[in-house]
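Dropping the sequence and predicted coords here.
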Amino acid sequence: MELRQLEYFVAVAEEANFTRAAERVYISQSGVSAQIRQLEHELGAVLLDRSGRRCTVTAAGAAALRHARDALASVNALRQAVDDVNGLIRGRIVVGMVTACTVAPLFDALASFHTAHPGVEITLFEDSSDRLVESVRTGMADMALVGTGSAPPKGVETLPIISDRLVAVVSNDHPLAGRPRTFLADIAAFPLVCLPTGTGVRAVFDQACSAVGIEPTITLQASAPGAITDLAARGLGVAILSESMAATRHDGVTVLPVDDILSPALLTLIWKTGKNPALRELVRHSHAAFESSPEPTQHVHVEDDRDVTHVA
């Protein structure tokens, strides 16, 4: 008994026609007939009734059909298991990350994955969070480190990395500089310097203002947190950044907590569940790397707002 005989038998049983079955398995009709007759001879029973216009299974054929399908399914599972292993020996994994963000545990995960599976090519690229999310959704990227200002993206798996509150950054001679903390109503009384619409921190800030009915005056925008801080240091407005972005102190500014911005920002690793065995392994290495990191926030160096996302 051969697997191809079972395949041909299942094809004829499902198509109820030798010609269509032959087209399905890509051999001649005579070849299908010959192999099924050989199978029937070996089993000692007629499996197919060929007397009518439609070919139907006999009682013996019906009994054999389920087992034939199970056998073929088992063979396919075996092939998939081997393909999974081969996929880890030779393959490619594409990882995206927000621009100018250094996260040591992610790099640790990539390093340990490369050590375990040196035959898998790793491609790493930078982009904005919205484009990275779309890349993962469409399969252009396997995994990405992203941030948004709303709930985590739908249609992907997520691993939150770091929660980060928003702060106000002002020049040392600003009227707010002498306060230990501030509120949205206080900072909204001044011109504001913010990151662009669509970035994580900006979305969190806009949502917080909307929740209390405040319409802030945003006079300047820049996509680099360092530029935002420099503009605030020169007295051009109150800068809105995440706490980690403002962690690199500037001699000319004061950093103030904003007590009524309750939603933090969150840096998140995302991926889409699929059949890629290399991705499954990288996810496992990523979990291990971040879980073994005692203080994840100490490993995160953020230079771009697209590094964060709002807690769901």
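Arrived safely, thanks for sending.

CA only for contacts and neighbour counts going forward, please
Fine.

which residues touch the residue nearest the centre of the chain?
Central residue of the chain (Cα atoms, centre = their mean): residue 271, 1.8 Å from the mean position. Going by Cα atoms under 8 Å, 6 or more residues apart in numbering, residue 271 touches 136, 142, 143, 144, 156, 157, 158.

swap the cut-off to 10 Å and go again
Shown in contact with residue 271 (Cα atoms under 10 Å, 6 or more residues apart in numbering): 95, 133, 135-137, 139, 141-145, 155-159, 279-280, 283.

Same question for residue 96.
Contacts of residue 96 by Cα under 10 Å, 6+ apart are 123-129, 131-133, 135-136, 140-146, 269-270.

rewinding a little: would you write a PyMOL line that selects the buried entries of the contacts of residue 271?
Restricted to buried positions by 16 or more other Cα atoms under 10 Å, the PyMOL selection for the contacts of residue 271 reads:
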select buried, resi 95+133+135+136+137+141+142+143+144+145+158+159+279+280+283
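
Take the contacts of residue 271 and keep only those in helices.
Counting by DSSP state H, the part of the contacts of residue 271 found in helices is 133, 135, 136, 137, 279, 280, 283.

Tell me where the protein has helices.
Counting by DSSP H, one finds helices in the chain at the ranges 3-15, 18-25, 29-43, 59-89, 104-116, 129-138, 184-187, 200-211, 225-233, 277-292.

Pick the most deeply packed of these.
Greatest average neighbour count among those goes to helix 225-233 (a mean of 22), per mean count of other Cα atoms under 10 Å.

Now render the ones in helices among the contacts of residue 271 as TSV, adding distance to residue 182.
Output for these, formatted as TSV (distance: Cα to Cα, whole Å):
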residue	distance to residue 182
133	34
135	38
136	38
137	39
279	44
280	45
283	40
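
Which of these lies at the shortest distance from residue 150?
Residue 150 lies nearest to residue 133 out of the ones in helices among the contacts of residue 271, by Cα to Cα, at 13.0 Å.

any idea how far the closest one lies from residue 191?
32 Å (Cα to Cα, to the nearest Å).

Please tell me I have it right and residue 136 contacts residue 279.
No: applying Cα atoms under 10 Å, one finds residue 136 not in contact with residue 279, separated by 11.8 Å.

Return every residue with contacts to both of the two.
The contact lists of residue 136 and residue 279 share 94, 95, 142, 143, 271, 272, where a contact means Cα under 10 Å, 6+ apart.

contacting residues around residue 234?
Taking Cα under 10 Å, 6+ apart, we find residue 234 in contact with 170, 171, 172, 173, 174, 252, 253.

Give me the buried entries from those residues.
Looks like those have 170, 171, 172, 174, 252, 253 buried, using 16+ other Cα under 10 Å.

from the contacts of residue 234, which two are the most distant?
Using Cα to Cα, the contacts of residue 234 reach their maximum pairwise distance at 174 and 252, which is 10.4 Å.

Mind listing the shared neighbours of those two?
Common neighbours of residue 174 and residue 252 (criterion: Cα under 10 Å, 6+ apart): 232, 233, 234, 235.

Quick one: those as CSV, columns for distance to residue 225 too.
Shown next, in CSV, are the shared contacts of residue 174 and residue 252 (distance: Cα to Cα, whole Å):
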residue, distance to residue 225
232, 11
233, 12
234, 14
235, 16
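
and the comparison structure, right after this:
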Amino acid sequence: MDSQQLLTFIAVAESGSFSAASARLHLTQPAISKRIAALEQNVGEQLFDRVGKQIQLSQAGKVLLPHARTIAQNLQAAERALADLTGTVGGTLSIATSHHIGLHRLPPVLSDFSREHPDVVLDLHFLDSEKAMQAVLQGEFDLGVITLPDTLPRQIDSAPIWHDDLCFAVAENHPLAGRRVQLASLTEFQAILPDSSTYTTQRVQQLFDRSRLPLKIHMVTNHLDTIKMMVSIGLGWGVLPRQMLDPDLREVFTQVKPMHRELGAVTHRDRSLSNAGRIFLQLLKSHSQHQRR
């Protein structure tokens, strides 16, 4: 099987359409179709079921996809290893990060890195931390910069970078604004939080569960900047990083131990980092140390 055909197959499978794969690989749509047809001829199976304008992986496609990904990852690893022998810092560095970290923590790191290493193509993807973790675990990205979970998969190495203090926040005119109250007082008002599968909401849920209190989640969004906006106009209370507080928001003080989360980098133990990846990780750590001074 031709490696370019396999890479095209992966792109179509992940993007869900030939046109999206065409844009992703910077190829014409006929070229994409030609590669897929050639691969199907080579394997002797139809890899996609085409229903109208929709395409889905066939049973053969589902069987081939994980093997194709492994082959692509091994090829990339070989290319990185050979390039790294020369000490060059180039190629593509793929990073998965959450929207909050990508907007509020990473910009100075990305700016410095791209300025110092212009030959590296930064392939940045915004995902929820939980999805980014799984993507790194499956070898889809070189590294992730995410909210670190309490328990890491055994195949994952982590490097804590930022300590993120969390607080209960409300609008400046909210009845609880600036007050010191019992945790139970929050149950009288609606909460605006990320999805229950996120690390942040799991921490909040555990806090309420320990106090045997109901957690009334009124609205759900995984974007902290959206939560900040909705809280600031009085739609409910939220849990936000303390650094996001501004004149439109007020903290609610409770008797419980302050919450926090660790933000950091995750990599796969069985996947060696390129020179670019190692330098980026070092730069992350140096920015963190500078901020703590």
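Structure received. As the structure is a computational prediction, the values presented were derived from the model and not from experiment.

mind checking how far residue 166 of structure 2 is from residue 255 of structure 2?
The spacing between residue 166 of structure 2 and residue 255 of structure 2, counted by Cα to Cα, is 14 Å.

okay, the two: which has more neighbours?
Taking neighbours as other Cα atoms under 10 Å, residue 166 of structure 2 and residue 255 compare with residue 166 leading, 17 against 9.

Please say which position in structure 1 that one maps to.
Using TM-score structural alignment as the criterion, residue 166 of structure 2 maps onto residue 166 of structure 1.

For the equivalent of residue 85 of structure 2 over in structure 1, give me its contacts.
By TM-score structural alignment, residue 85 of structure 2 lines up with residue 85 in structure 1. Contact analysis of residue 85 of structure 1 by Cα under 10 Å, 6+ apart lists 79, 277, 278.

Hmm, the second one is touching residue 88, no?
Yes: assessed by Cα under 10 Å, residue 277 of structure 1 is found in contact with residue 88 at 6.4 Å.

Out of the contacts of residue 85 of structure 1, flag the one nearest to residue 64 of structure 1.
Residue 64 of structure 1 lies nearest to residue 79 out of the contacts of residue 85 of structure 1, by Cα to Cα, at 22.7 Å.

residue contacts, that closest one?
73, 85.

Please tell me how far it sits from residue 68 of structure 1.
The spacing between residue 79 of structure 1 and residue 68 of structure 1, counted by Cα to Cα, is 17 Å.

Also residue 225 of structure 1?
Counting by Cα to Cα, the separation of residue 225 of structure 1 from residue 68 of structure 1 is 64 Å.

coming back round to it: nearest to residue 62 of structure 1, of the ones in helices among the contacts of residue 271 of structure 1?
Closest to residue 62 of structure 1, out of all of those and judged by Cα to Cα, is residue 280, at 39.3 Å.

and the closest one, what does it touch?
By Cα under 10 Å, 6+ apart, the contact list for residue 280 of structure 1 reads 88, 142, 271, 272, 273, 274, 286.

any chance of those in CSV, with distance to residue 102 of structure 1 too?
Shown next, in CSV, are the contacts of residue 280 of structure 1 (distance: Cα to Cα, whole Å):
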residue, distance to residue 102 of structure 1
88, 26
142, 19
271, 19
272, 22
273, 25
274, 27
286, 15
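
Quick one: the strands in structure 2, in order.
48-51, 54-57, 91-97, 120-126, 143-147, 156-171, 180-181, 191-193, 217-220, 238-241, 249-254, 260-268 (DSSP state E).

highest average neighbour count across these?
Highest mean neighbour count of the strands of structure 2: strand 143-147, a mean of 29 (counted as mean count of other Cα under 10 Å).

Tell me the helices and strands packed up against that one.
strand 91-97, helix 99-104, strand 120-126, helix 129-137, strand 156-171, strand 260-268, helix 275-292 (3 or more Cα pairs under 10 Å, 6 or more residues apart in numbering; DSSP states H and E).

Run through the neighbouring helices and strands of the second one.
The reference is to helix 99-104 of structure 2. Applying 3+ Cα pairs under 10 Å, 6+ apart, one finds that helix 99-104 of structure 2 makes contact with strand 120-126, helix 129-137, strand 143-147, helix 224-232.

okay, those in JSON lines with distance to residue 48 of structure 2 next?
Compiled in JSON lines, those are given as follows (distance: least, Cα to Cα, whole Å):
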{"stretch": "strand 120-126", "distance to residue 48 of structure 2": "26"}
{"stretch": "helix 129-137", "distance to residue 48 of structure 2": "23"}
{"stretch": "strand 143-147", "distance to residue 48 of structure 2": "30"}
{"stretch": "helix 224-232", "distance to residue 48 of structure 2": "38"}
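
any chance of the contacts of residue 85 of structure 1 in a markdown table, plus distance to residue 199 of structure 1?
Compiled in a markdown table, the contacts of residue 85 of structure 1 are given as follows (distance: Cα to Cα, whole Å):
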| residue | distance to residue 199 of structure 1 |
| --- | --- |
| 79 | 44 |
| 277 | 32 |
| 278 | 30 |
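
my read: residue 230 of structure 2 touches residue 239, true?
No: the pair residue 230 of structure 2 / residue 239 is not scored as a contact, 11.8 Å apart, by Cα under 10 Å.

I'd like to know how far the residue lying closest to residue 162 of structure 2 once chain neighbours are set aside sits from residue 225 of structure 2.
Excluding the flanking residues, the one nearest residue 162 of structure 2 by Cα to Cα, 6 or more residues apart in numbering is residue 263, at 5.0 Å. For residue 263 of structure 2, the distance to residue 225 of structure 2 equals 17 Å [Cα to Cα].

what do you get for residue 8 of structure 2?
With distances taken as Cα to Cα, residue 8 of structure 2 is found 36 Å from residue 225 of structure 2.

Can you report how many residues lie near residue 176 of structure 1?
Each residue near residue 176 of structure 1 was counted by other Cα under 10 Å, and the total is 21.

what about it, distance to residue 201 of structure 1?
For residue 176 of structure 1, the distance to residue 201 of structure 1 equals 21 Å [Cα to Cα].

What's the residue nearest to residue 162 of structure 2 aligned with over in structure 1?
Residue 263 of structure 2 maps onto residue 267 in structure 1, by TM-score structural alignment.

Let me see the contact set for residue 81 of structure 1.
75, 87, 277.

circling back: now distance to residue 43 of structure 1 too, for the shared contacts of residue 136 and residue 279 of structure 1, in CSV please.
Below are these laid out as CSV (distance: Cα to Cα, whole Å):
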residue, distance to residue 43 of structure 1
94, 50
95, 53
142, 48
143, 51
271, 49
272, 46
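
joint contacts of residue 230 and residue 239 of structure 2?
Listed as contacting both residue 230 of structure 2 and residue 239 by Cα under 10 Å, 6+ apart are 170, 192, 224.
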